[in-house]
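Enquirer: Okay, structure incoming, though there's no sequence with it:
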C-alpha cells in the first residue's frame, strides 16, 4: 500500500469483543448486569406466555381436525385446507402495517388490544356451524394475530444489543414449539368434554383456549412494557443506558471465535457512530431495494413452511399410525419438546461463537433428512421410522426459526428500517404458511408424499439461499475493508455514514 495513503487514512477505534461506549458517557455508574436481569424479568416471561397462547390459538385447528371438525361441519374436498390458507393471507397482509404503527404508538395498549380481539374470535370459533363461518373467524384471527410476533420481535431489538438478542428471541420463540406440546396435552384433556352442553370436544378446545387468552390479554394491559424511553421498571438512568446500548451495538459484539478481529476489520468499526433512530420513510423503500431482504425472505420460506407443516399437521400425520385420538394427541407432545430444548441449547452456542449461518446450515440438513425419511418409508408399515423422522425435523425447524429472524435483524441498521425489515420478512414469509396449508391434502392421507416432497423442496431452496447470503455478506465485508483502506469515503461525515445505515462501510455484516 502507498505509505502516503496509509498516513492519510483516518484513525478508527479498535473493537475486539464487547459493545462499545461513546466517548461522552461510559455509564460506569450503571450496574449493567442488573439492568439486563431487570429487562429479562420484565419482558421474557410475559412475551413467552403471550406467544405461547398465540401459537396455540392459530394451530389448534390441527387438533380439532383429529377430533372431527371436518366431519361435523361437513367440510369436503379442499375446504379444510382453505380454512388454513385464509389465516395466512390475512396474517401476511396486516403484519407490515402493524409494525409501522407499533413504532409510533403505545405498545402497552396496541398489542394487548389485538390479543383481546383475537381471543374473542377464537372463542366464537367454537360456535361456528358451517364452512363459511369457520372461514370468517379464521380470517379475522389472522388479522388480529398479525401484530404480535413481529411486534414483540421488534420490541426485543429495542431492549437488547445484537449479541444479546438471539438467546432472548429463542427463549421467546420456544413458546411456539412448546405450544405444540401444550396443544396436544390440552386437546387430549379438553376433548374428554365431548358432548358437554351439547358441544363437541373440538368446540370446547376453541372456547376454553380462547377464554384463557382473553384473561391473559386483560392483565397484559397493565404489565406489557412500553418503549425503552418510557419503561416503567427501569430508572431514568437505566433507560438512557438501554437506549445507548442498542444504538451503539454492532455485529462485532460478542464475537468469541478464538481470535480477535484482524486489523482491517477492526478499522471498519466506529465505536462512536451509533444508529439512526429517526422514522425516515426512505428506510421503508430501502428494505424493498435491499438484496439481503429477498435472500432472507427465501431462507425464511425454507424454515416457515416446515414449521407450519409441523405445527398443524404433526397430529394428523401421527393419526395415520392407527392409534386412538387421545394417544395421537399425546404422541405429538415429545416431538415439540425435543425441538424446544435443542433450540434453546443451540441459541447459547450460536451466541457464544457469534455466527448464524453454520447453525442454519445444520438445521436445514436435519429437516432435509427428516422429510426424506418420511418420503422413503410407508407410514403404515414403518411407523417407528416416520415417527423418528418427525423428531429429526423438529431438531431443525424450531431452532432455525429464531436464528433466521435475528440474523436478518442483526444485519439491518436504522431502527425504522429494522422495524419494517423484520415485518417484511415475517409477513411475506407467512406466505409459506399459506403454501404449506395446501401441501397436505385429505386424499393423500396417511402417506402425504406430495406434502413431504414440497416441504423438502422449500428446505433445499432455503439452504441454497443461506449459502448465497453467507457469500454475499463475506464479499461486502471484504469490499468495505478495501474501500476504506483506499480512502474512498474520506470526504464523508459521521452523519452521512449514520444515514447510510447497514450500507455504511463501517457496518460489518454478521455471518
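Expert: Arrived safely, thanks for sending. Predicted model, so just to flag it, every value in this text is computed and none were measured. Residues are numbered from 1 along each chain as shown.

Enquirer: Please make it C-alpha for all contacts and neighbour counts, starting now.
Expert: Fine.

Enquirer: Helix or strand: which one has residue 465?
Expert: Assigned by DSSP states H and E, residue 465 falls within helix 449-485.

Enquirer: What helices and strands are in contact with the next helix-or-strand element following that helix?
Expert: Using DSSP H and E, the next helix or strand after helix 449-485 towards the C-terminus is helix 494-500. Packed against helix 494-500, as judged by 3 or more Cα pairs under 8 Å, 6 or more residues apart in numbering; DSSP states H and E, are no other helices or strands.

Enquirer: Quick check: buried residues in helix 494-500?
Expert: Neighbour-count burial for helix 494-500, counted by 16 or more other Cα atoms under 10 Å, picks out 497, 498, 499, 500.

Enquirer: Over to stretch 432-443?
Expert: Applying 16+ other Cα under 10 Å to stretch 432-443 flags 432, 433, 434, 435, 436, 437, 438, 439, 440, 441 as buried.

Enquirer: again, but for stretch 364-371
Expert: Within stretch 364-371, the residues scored as buried using 16+ other Cα under 10 Å are 364, 365, 366, 367, 368, 370, 371.

Enquirer: ok, now stretch 384-398?
Expert: 385-387, 389-398.

Enquirer: Give me the contacts around that stretch.
Expert: The contact list for stretch 384-398, computed with Cα atoms under 8 Å, 6 or more residues apart in numbering, reads 174, 176-177, 303-304, 306-307, 310, 314, 318, 335-336, 338-340, 342-343, 362-371, 373-374, 377-379.

Enquirer: One more to weigh against that first structure:
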C-alpha cells in the first residue's frame, strides 16, 4: 500500500502558521512513528510475525471455525430429520434459516465498534460461551417459535466476533492482512466441510440414541465445544500490542516492534466512538460501492450455508450422502480462498480478483440452471462456492485498507456487515423452491453480475481519486490537511493513496 506520512516543511504558506497544538502534536507523532517503523530489522520483524502466526492466528482461527460450524449446522440438521420431526414446510424452514442473520443484523454495529472498549478476549470468549449455550438449548426445542428464538440469540452472540479483521489489523501490516484474513475466512469453508463429515457420522451412529433424532445430537455436540473453548480464548488471547504483557513468547523489545507495526496500520485512535467519522463513512461513495459488492456476494454465500445440503439432496445425493458431498464443495472453496489471498497480498490487487471470480461463478450458475446431469451440476456448485466465498475476504480487506484510522475502519466494517446481513436475509428467502432452487439461483446469478460491474466501476473510481490527489498535492487545501493525522481525517489525508 502506498502510504507516506507527511513531513513538516519550514517554508509552508503564511496562512498555515497558526496551527493548533493538536495538529502539531499529531504531525510530530506521525513523523516519529514512521521513522521508528522504517528502522525495524527485517529479520527481527520476520521472527515477530512468525510468532504471531503461531500464537494469535490459531486462537482467532478457532473462534471463526466454531462460529461457522454453528452457522452451517442448520443445513445439516435439515437433512438429519429436523423438518420432518418439527413438521416444517419450505417457507417455515426458510424463515428459520434467516433468524441467525436477523441476530447478526441487530447487534452488528455494537459487536464491531465496541471491540476496544470491551476487549477482544472478553468479547470473543464471552460470545463463544453464549452462542454455545444457545445452540445446546436447541435440543430441548419443541416448536418452530422456540427454534427461531434460539437461532436469533445464536446470531446475536456471534455478531460480537465480527470485528475479527479489526483485531487482526492490531497486529499485522496492510500487506499481510489478506493472507491472515483468509485463514479465518477460509474456516467458513473448512467448517462447512468438517460439519458435513461430522453430521454424516452422527446420523449414521447416533440417530435414535436416547430417543433423539440425529439433528438434536448435531446441535448438542456443536454447542458444547464452543462453551469449553470460549474459556481458553478468554484466558490466552491478548487484547492488543500496547496492552500485552511481555511474556516468554514476546520479549519487551519484540513488544515494542508489535506496537510500531500497529501504528503503521493506523490503529492508534482511541476506543471512543466518533459520530462524525461514522457519518463521513456513510457519505463516501467508495463505501457504498464496496457495500454493494459485499451485499451481492452475500445473497449467494448466506444461502449456501443453510441450503447447500438440501440443494445437493435435490441433485440426487440423499440424507447423509448430501452431507458428505457438501464437504467437497467447501473444500474447493477453501483452496481458492487461500490462493486468492496470497495473490492479493503479493500483487496488492483485489478488485481484479473479484471480477475474475465473478466470471467463474457465472459459469457455475449456467451449469446449474441449464444442465440436468447431476455430476455436472455438482461441478457447477463447486465453482460457485469456490469463486464467491473468496470475495467475502477480498472485499472486507479492500474496505479496511481504503478506510484507515480506527474510527473510520470500525465504522465502515460495522456498516458494511449490516448491509450484507440484510441481503443475506434476501438470499435465504429467494431459495424457496426446492428441489432445484431455480429462483434462488437466478437471483444469485443476477447479483453476481452486479458485483462484477461494481468492482470494475470501483477500480476506475479509485484510480481517478489517486490521480486527483497527485494533481492537488501542492494545493492550499492539501497542505492544510497534511497537518492532521490519518486517524483524524482518514482517507482524505493528502498522502494516503487508495488501493485497488
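Expert: Received it, and whenever you're ready, just let me know what you need. It should be emphasised that the depicted structure is a prediction, and the values quoted were computed from it without experimental measurement.

Enquirer: Counting neighbours, what do you get for the aligned partner of residue 310 of structure 1 in structure 2?
Expert: The alignment partner of residue 310 of structure 1 in structure 2, by TM-score structural alignment, is residue 304. Neighbourhood size, residue 304 of structure 2 [other Cα atoms under 10 Å]: 25.

Enquirer: Tell me which residues touch residue 304 of structure 2, please.
Expert: residue 385.

Enquirer: Could you check how far it is from residue 289 of structure 2?
Expert: Counting by Cα to Cα, to the nearest Å, the gap from residue 304 of structure 2 to residue 289 of structure 2 is 24 Å.

Enquirer: How about residue 462 of structure 2?
Expert: 11 Å.

Enquirer: Show me what residue 452 of structure 1 aligns to in structure 2.
Expert: Match for residue 452 of structure 1 (TM-score structural alignment): residue 441.

Enquirer: isn't that match right next to residue 369, touching?
Expert: Yes. Using Cα atoms under 8 Å, residue 441 of structure 2 and residue 369 qualify as a contacting pair, with a distance of 7.3 Å.

Enquirer: Settle it for me: which of these two has more neighbours?
Expert: For residue 441 of structure 2 and residue 369, the more surrounded residue by other Cα under 10 Å is residue 441, and the numbers stand at 22 against 17.

Enquirer: Could you tell me which residues touch both of residue 441 and residue 369 of structure 2?
Expert: With Cα under 8 Å, 6+ apart, residue 441 of structure 2 and residue 369 have no common neighbours.

Enquirer: just to revisit the earlier point, closest one to residue 151 of structure 1 out of the buried residues of stretch 384-398 of structure 1, please.
Expert: If you rank the buried residues of stretch 384-398 of structure 1 by distance to residue 151 of structure 1 using Cα to Cα, residue 398 comes first, at 19.5 Å.

Enquirer: now whichever strand or helix holds the closest one: which residue numbers in structure 2?
Expert: Element membership for residue 398 of structure 1, per DSSP H and E: helix 383-410. Here helix 383-410 of structure 1 aligns to structure 2 at residues 374-401, judged by TM-score structural alignment.

Enquirer: and if you look at stretch 114-123 of structure 1?
Expert: Here stretch 114-123 of structure 1 aligns to structure 2 at residues 127-136, judged by TM-score structural alignment.

Enquirer: Touching the matching stretch from outside, list them.
Expert: Against stretch 127-136 of structure 2 from outside (Cα under 8 Å, 6+ apart): 63, 67, 70, 150-151, 153-155, 157-158, 160-161, 219-231.

Enquirer: One more: stretch 327-343 of structure 1?
Expert: 63, 170, 174-175, 177-182, 184-185, 187-188, 314-315, 318-319, 390-391, 394-400.

Enquirer: how about 7 Å then?
Expert: Residues outside stretch 327-343 of structure 1 that contact it (Cα atoms under 7 Å, 6 or more residues apart in numbering) are 170, 174, 177-178, 180-181, 184-185, 187-188, 314-315, 318-319, 390-391, 394-395, 398-399.
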